[in-house]
Each structure stands twice: as structure tokens, then as C-alpha cells.
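J.: Whatever this is, show me its structure:
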Amino acid sequence: MISVALISLVLFLLGAQFLKLQWKSRGFPPGPTPFPIIGSIWWINFRADHGSLKKLAKKYGNICTLWLGHKPMVVLYGFQAVKDGLTTNSADVSGRLQTYVFNKMANGKGILVSNGLIWKHQRHFGIGALRKLGMSNKGMERGIQTEARYLVEFFRDKAGRAFDPSFPVVHAISNVICAVVFGHRFSLKDETFRQLIEACNYIVAFGNSYLYYISEVFPWVAEHLLGPTQKASSCCDFVHAFVRQEIKSHREKGKIDKPEDFIDIYLDQMEKTKDDPGSTFDEDNMVQSVFDFFLGGSETTATTLRWALLYMLAFPDVQEKVQKELDAVLSPSHLICYEDRKKLPYTYAVIHEIMRFSSIVLITIPREAVKDTTVLGYRIPKGTVIMPNIDSTLFDPNYWETPHQFNPGHFLDKDGNFVTREAFLAFSAGHRVCLGEALAKMELFIIFCSLLQTFKFTPPEGVKEVNTDFIFGSTMKPHPYKLRAVLR
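T.: Have a look, this model is predicted:
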């Protein structure tokens, strides 16, 4: 009798919750029916392929709603929906969802997943610091040229033998960020630096695993039972400790007249604002900002460069055209600089097509409405999660002539001049647009051109087909591959 009563009570409560959800979903964009506890996230398999969100948009429209339990998440699909959703009331949808994992990783500090005054102050300061360090002049370019030279030498030492380019590419890109934030680079043989890269790679890989979602929904399970969650937390601690050690070294060096890196500039800012009770400039925010620069600025660019080399294997005709343009415009001894992009329209178009076609960020870190607002005509209450599908803008058939083909012509006009495309939102849009966009483009151009100026890339002997499928994760990586770098 008691069990029957208990079952009846549970069913009654579930029924009441179901009706409450249906009532709550009125006024939101359409979407799959939400159920108690699980919401409507059951409807979609994020890991399957690009098709799941496409199927959702086809059934419910380019703006629709999924429910994470009882929390609404508005999904934006296609260029127009993503652009309008992120830019029309940009400040209103500039928040970050504060979740169990995000709090473990950043505790509301830094730039990437912070909110409010902390986010505004740290982001504005980060942009200003990059400018001071030479984002708009030759200062940062020299650091990239240095890493390009080391990478060329590494490839040259392979003497035409097949090898996996992944780690040297990651090392080179990571060292660009190191020069920006720490003021120096690390050797390939530095074991602590290798551990730092491995820790960052693990954090990124964890970010889109099933265990990540379990951790967010059931934090107590993650806290006590899930080893990978605890390992991801340990990796974050390792990176933070690494950064704190660098800060300690900078402090021991003492104040210098001209800041040489981000930590120098930040320490100077802390000194200037130490008597301001409203200041957000402290060591915790500095550590997390450096962490964010490193995580956001190295993994994404390195992954794109790995795709770039793979596509040169897959599309040898494109590689040949790039090299013909390089040979026609630049002398073999010319040191590649970013200004050269203006004389190399086809090469610059290829780099943008690599970014478009690889589409390494399928879904950006979700945003959150910080106040009641309107998105594409729908009233969106404060606290609603906004999930822009960036991938859908890069393959939108309404804006790209051949979206599912690798076609550098997407970025060229009829006269062969480079043109920007409004649907190219690889770096997102609105208030949370990637602040490292200019740096990433500079790195890709200088390193890609330096490599193709020096080598012809071919698959290893016996490899007939190049695998261009992606591995699903926080970023879409290519499957491990090897190549041969043959001196030209």
C-alpha cells in the first residue's frame, strides 16, 4: 500500500512538473517537448555530427529552444540568426553561465568565463595590453617570425622522413603566447613546458566529453566518483601554479621602465590601482587571465594550423598555387611579415578558407542573458542560455557558393582580389568576440607562408587517401596524421 502511494505521489509530482515546464516554455522559441529532470536535451546528440543541430533547425527554425532540465537554452542556427542574435542586443547576451566546472576552473575570475565588472575590466585591460605589446606594430610579429624559424628548422631536420607535425606545431603556437604573457619562450626539451601543454590539451579534451556534461548536471558525482573530472581539476591547478611561478619570477626581477610582457603590464596596473577599493586587478585575476590567454590562444590556432597542413596534403593543387604566388611575389630569402598578405591575395584566401572549412569551433562557450531582452523577436528572460552554432554560419548555403567544398574562391572577387565575407564568423561576434583574432590571423599567415615557402608537403609513401574527417571535442581536431616535408 505504501509503495503504491509512493509511486502515485512520484507520478503526480512528475506530472505537475511536466505541466509547469509546458507553461514555462510558452513565449520561448519552439523546440522539442521538455520533460521533468531531463528537459529536452534528450532530443539531440551533440557528438554525432554537424547534422544534429541542422535537423533541429530544419524542424523548429533557425532559433529554437532546448531545455537543460528546467533551464531554457536558445539555439541560434545559420548566419542571420547567429549574427542578429549576438549583435542586435549584444550587451544583453554577453553573460557567461556560471556552472560547476567553470567555477572549478576559474572561480569567476579572468576573461573567458567571468561576468560583470570583472569581465569588463579584465577584457578591456587585455585588449589594451595586447596593443601595448605590439599587436598593431612589429613587436608581436618578431616573436611569430622567431617561432616560424624554429618550426622550419624542426621540419628541415626530418630530412624528408614522415613525421607527425602535431607537437612541434602546438609548441610553436604556445611559445607565441608565452612570449606575450611571460616574455620568453621554452625549449622543445623543457619537460615542465611539455607538461603545461599536456595539461591544457587534457582540459580542452575534457570540455566536450560525456563526463563533462555529467559533472555539470551531477556535481556531487564529479566531486567524489569521477576520476577524469578530478584530473581536469588537477590540470587547471598545474597551469595556475605554473603561472604563479612566472609571476613570482617577474616580481623578483623588480619594476622595469618598459613593460616587456603581459605580466609586467598587469603588475604595473595592480600597483596603480592598489588603493582603489573597486579595483578588480589582483593576482587571482591576473593568473586566470594568463590561463585564458594560454588556453584560448594556443589550442585553437595550433589546431587550425594542423588542419592547414593536412589540407595541403589533401589538395595538392591548392598547395601548388600558393607556392607559385609566393615564388612570384617574394624572394626565397624574404622574411615573411603580415604586411605581405596584401600582395598575396590567393594565399590569404586559402588561409581564410582553411579557417572556414575546418570550422574548429562547432559550438562556442554558451552565453547567458544578463537582463530580460529580445532575440529575433522572441522575449528572452534574464538567465536564459544562448547557444550560437558558429559552424552553421560557415556552411550556410545562403552565403557560401560551395559550402561543403574546399574553395579559396569564397574569399576572392572576379579579379582575384581578397574579399572579406560577412558570414565568416569563425571568431564569433558581439561583445564576446575573440579578442585574439588579429593575433591568430597573424600567426597563421606568417607560419603557414614560411612553411610553404620552404617545403613541399606530401603524404608518407604508400598513403593513397588523406583522412579529413574530424574528431569531435571542444575543438574539432583532425585525426592523427603524418606528412613529409620535402625541401623545395
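J.: Every contact and neighbour count from this point should use C-alpha atoms.
T.: OK.
J.: mind listing what the residue positioned nearest the centre of the chain touches?
T.: Geometric centre of the chain, nearest residue: Thr300, 5.0 Å, by CA atoms, centre = their mean. By CA atoms under 8 Å, 6 or more residues apart in numbering, the contact set of Thr300 is 360, 475.
J.: Tell me the helix or strand right after the helix or strand harbouring Lys20.
T.: Element membership of Lys20 [criterion: DSSP states H and E] is helix 2-24. Per DSSP H and E, the first helix or strand lying C-terminal to helix 2-24 is helix 51-60.
J.: Give me the residues contacting the following helix or strand past that next one.
T.: Moving toward the C-terminus from helix 51-60, the next helix or strand (DSSP H and E) is strand 63-68. If you take CA under 8 Å, 6+ apart as the criterion, strand 63-68 is touched by 28-32, 34, 38-41, 56-57, 72-77, 81, 376.
J.: For PyMOL, write a command that selects the buried ones of these.
T.: Of those, the buried ones go into a single PyMOL selection, burial set by 16 or more other CA atoms under 10 Å:
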select buried, resi 28+29+30+31+32+34+39+40+41+56+57+72+73+74+75+76+77+81+376
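J.: What number of neighbouring residues does the nearest residue to Thr420 once chain neighbours are set aside come out with?
T.: In space, Thr420 comes closest to Phe411 once its chain neighbours are excluded; the distance is 6.2 Å by CA to CA, 6 or more residues apart in numbering. When neighbours are defined as other CA atoms under 10 Å, Phe411 has 22 of them.
J.: The structure of the following sequence is requested for comparison with the preceding one:
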Amino acid sequence: MELSSSLLLVLVLSVLMLIRWKRKESGLSLPPGPLALPLIGNLLTLEKSAPFKSFMKWSKTYGPVMTVHIGTQRMVVLVGYETVKEALVEQAEDFASRAPIPFTNRVLRGYGLIISNGERWRQLRRFTLTTLRDFGMGRKRMEQWIQEESRYLVKSFEETKSKPVDPLLFMSRAVSNVICSLVFGQRFDYEDKNFLQLLQIISNLMRFASSPWGQLYNIFPKVMELLPGRHHTMFGEIDDLKSSIMTIIKEHEKNLDSSDPKDFIDCFLIRLNQEKHNPDTEFHKENMFATSLNLFTAGTETTSTTLRYALMLLIKHPHIQEQMQKEIDRVIGQNRIPTMEDRKSLPFTDAVIHEVQRCLDIAPLNVPHYALKDITFRGYKIPKDTVIIPMLHSVLRDEGHWETPWTFNPEHFLDSNGNFKKNPAFMPFSAGKRVCVGESLARMEIFLFIVSLLQKFSFSSPNGPDSIDPSPELSSFGNMPRHYELIASPR
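T.: Below is the predicted model:
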């Protein structure tokens, strides 16, 4: 038995020495990192429920640019504001590509905006940004849509009659209706069963992607396909989601008026018809469906999760909630509809909203990037086909840029005179060429929904503020807040 263990140890060490020798012989100078085992890499020492914690710990030993192996996949992890900014902004072209994430590829097959690269990504991003802006993203028209939806949201909380409720569905319905208006040209009734089913699937999808089981699929996809488990259930639910979106697209095809496009799908159909004789076009049904799915899921889940987390923190810190309400009452009152113009007169409220996003840290690992060619960065060579992790968690918790990075502190965004101040390390939407296309929409939604709610209600927990646990339930692909109940008391 002892001899067998010794032989195994010698074999492992020999393989590792061979790998290091080949790296040296090939001229590659990879960033340093923890010792990796064949086939499984650093999985044995990785904190499965929160991988970013392991990356942060390892960076203290190996520096802000390090190599990690997850299974057989080589990754280069970038840690800290300066490092991430240098990569995504100063070397933007080198770091603009997306990694082929197995779970996402299984669903989208390389189509759509989020995971595509090259000419497909460039054309789809340009078209998507232009179309969303034409329909008012970041402008007055979109502001009016959100204001109208906020009335439905306020009414839905009024109907609770101050009884304890889980805010998840309230926030999801409101936020999703905004993106549905943009993409599908319609909003849904809050009790629409099909709408509620789609929202449940999106919630399940994000939770699965952030669970250890979801990460296991991304590490060993071929093996996982052969095994039973939650991933097969999830793929079945995604097929239902796809079917619903395809039904909406078919309705748009039947009713299309090329002279009067009403939403994103109409605009895509018009462009598709214009380029139907171009064999190299990226405007075809696969990209139309995948991009619509990208916008619908991302536009629903991330913003609604941020709003749910915001109310959680305001319940946890009632004095901050009260201070926001006093500022809102002084500037707007309790009856006038909030506008984006009000934000500059609400510095404390604006600071709290920014601090909520910083503390939520919704995408701690960022959406993985990829080296489509050999990249030279800070004296290291990042070889082609390396997954790159520009850690947003390390930026939003960078001790060189935040006075108290581990605590909820709106003072991070206020100067000595109580005026709002920007912080360059505020990067929840990422940066560079892959910055979130819906950033301006998300900022508008978060501000208008939060202010509208605090105008009308005070929020509390049935068991008091000490019962609220703001630590995430899941922390992998995304930070998923715990479920909780709140009471919305009319003011």
C-alpha cells in the first residue's frame, strides 16, 4: 500500500515537472499560480461554493495575475482594479473575446450577443445598442415606461395590506415588463400564468448557473451529459423558455409592418429581410432568437436581484432607509412621480444605490473572457485558448479604492460636503468593449423603482432587522441573495 502511494506521488510529480519543462521549452512564461494536479487541476483546494474567495486568497501569494487550472482548463485570473482596468480598457482589443462556456454553448450554440466573438459579436452589439437607443434606452421615452411600470409595482405592494411577502416576484415582474416592452413590444399582466412561468425559469436558470452543480457541468460537460441530474431538468425548462420566445417571434413575423417597427424583434426581422440574400449575414433567425433570449434573461434577473437586495439592506439598516426617505420627501414629496432629473438633487439616495450595487457584487467572476491568440500582459504570455477571469469582486472590494470595502457604507460615494462623488473602481457592469449593453437601462430602473417605492412605503422585516442575513445564498457565477420576507407599510 505504501509502495503504491509512493509510486503515485512520483508519477504526479513527474507529470508536473514535464509540464513545467514543456512550458519553458516552448518559450511560454505563464503567470505564477498554485500547483495543479493532472485532470482535476486546482479543484481539490478550490472553495466550491465561492470560487472567488480562493482566487483572492491565492492572489496574496502569487500576485494580481495568476494561472489557475479548473479541471483541464487553464485560466488566468486578474485581481484588483489596476489589473482589471489595464486589461479591459487599456488592452481592450486583446481582452474583448468571450470564453466558450459549456452550459451556455449547450443552450445558445454560439449564437447571440453575450457569448459570440469576432464579426458576429461586432455586428450584433452595434445593432443591439442602436436599436435599444432608438426605442429610448437611457432617454425620456424609456423613463416614461419605467415610471408607468412603477405604478403597477406600487399598486402590487399596496395590495399586500402590510402582510409579509417575498419580494422576489414583485421585483421580477416589474423589471421584466420593462425589457419585454423593449424586446417584445408588450408588457404582461402580473397574474399572467405564462409570464410567471417564464420568470420562474429565469430564476431557476440563474440559481443553477451559480450552484456547484452548474459549475460542475462547465468543468466536465461530456461526463455530465452522461449522468442524471438537475442539469437535464434545467435544459428541459430552457426548452420551454425557447418555445415561448419562438411563439412571440412567429407572431411578429405575421404582423410585421416594415414601415413602423414597434420593438427589437421587429427591427431584427426588417434587417433579416434586407440581408436575406447575403450568405455571410449575421442577421438570421438563430441570432435573432439567441439575442432576444440574452436581453430577456439578463434584463430581467440582474436588475430585479439588485432591487431585492437593495430592500434587504434598507431593512437591515433602517436609519439609512429613513435618511433616504427624508431626502426624497424634501426634494420630490410623496406624490410627484420621480424623474431621472431628480437624481442630481438626491446625492445620499444615489450614493446608497451605488453602494448596494457594490456590496451585491452580482457577478464576482465577471463573464469569462478568452484569449483567441497569444496575449502579452504585464511581462507574461497568456497562451491562445486560455480562459481569462477579470474579477469584478476584486475591483469592488479593492482595499486601495474603498475605505471600508467589506461593509455597507454609502459614504464611499459622498464627499465631505455630502455631494455625490464617483469612484473609478465602481465597475459592476464590467468595462471596456464587453461592458453591459443594458447599463443605462439598469441604472434608470434601479433609481426610479427604488425612489418610487420609498416615496410610498417603509419596509421592515417580520422578525426585525437583525433577522436579515445579507450574505449570499449562492456565490459562483453570480451572487444570489437569500430569500426573505418583508412588510411594506404605507407611509
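J.: returning to what we had before: what separates the residue nearest to the centre of the first structure from Phe427 of the first structure, distance-wise?
T.: 10 Å (CA to CA, to the nearest Å).
J.: now do Asn467 of the first structure
T.: 25 Å.
J.: the more surrounded of these two?
T.: Higher neighbour count among Asn467 of the first structure and Phe427: Phe427, with 17 against 14, using other CA under 10 Å.
J.: Which position in the second structure pairs with the more buried one?
T.: Taking TM-score structural alignment, the alignment pairs Phe427 of the first structure with Phe429 from the second structure.
J.: Trace the residue nearest to Thr420 of the first structure over to the second structure, please.
T.: Using TM-score structural alignment, Phe411 of the first structure pairs with Phe413 in the second structure.
J.: What of Arg142 of the first structure?
T.: Under the alignment (TM-score structural alignment), Arg142 of the first structure maps onto Gln144.
J.: Now do that match: how many residues are near it, please.
T.: Gln144 of the second structure: 13 neighbours (other CA under 10 Å).
J.: now swap in Asp189 of the second structure and tell me
T.: Residues near Asp189 of the second structure, counting by other CA under 10 Å: 14.
J.: Quickly note the distance from it to Ser203 of the second structure.
T.: 19 Å.
J.: hey, where'd the helices end up in the stretch 301-450 of the first structure?
T.: Assigned by DSSP state H, counting those that start in this stretch, the stretch 301-450 of the first structure shows helices spanning 316-329, 345-358, 390-394, 437-454.
J.: What residues sit buried inside the last one?
T.: Taking 16+ other CA under 10 Å as the basis for neighbour counts, the residues of helix 437-454 of the first structure that come out buried are 439-454.
J.: Let me have the helices of the stretch 301-450 of the first structure in TSV, adding distance to Asn407 of the first structure as columns.
T.: Listed next are the helices of the stretch 301-450 of the first structure as TSV, based on distance: least, CA to CA, whole Å:
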stretch	distance to Asn407 of the first structure
helix 316-329	9
helix 345-358	7
helix 390-394	12
helix 437-454	18
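J.: With respect to Tyr212 of the first structure, which of the ones you listed lies nearest?
T.: Closest to Tyr212 of the first structure of these is helix 390-394 (CA to CA; 20.8 Å).
J.: contacts for that closest one?
T.: 54, 77-80, 82, 356-357, 359, 361-364, 400, 403, 423-426, 428.
J.: To which residue of the first structure is Gly236 of the second structure aligned?
T.: By TM-score structural alignment, Gly236 of the second structure lines up with Ser234.
J.: what helices or strands is the strand or helix carrying that match leaning on?
T.: Taking DSSP H and E as the criterion, Ser234 of the first structure maps to helix 227-253. Other elements packing on helix 227-253 of the first structure under the criterion 3 or more CA pairs under 8 Å, 6 or more residues apart in numbering; DSSP states H and E are helix 100-106, helix 191-206, helix 210-217, helix 219-224, helix 262-272, helix 283-314.
J.: quick one, that helix and helix 191-206 angle?
T.: 140 degrees (axes from the mean of the first three to the mean of the last three CA atoms, to 10 degrees).
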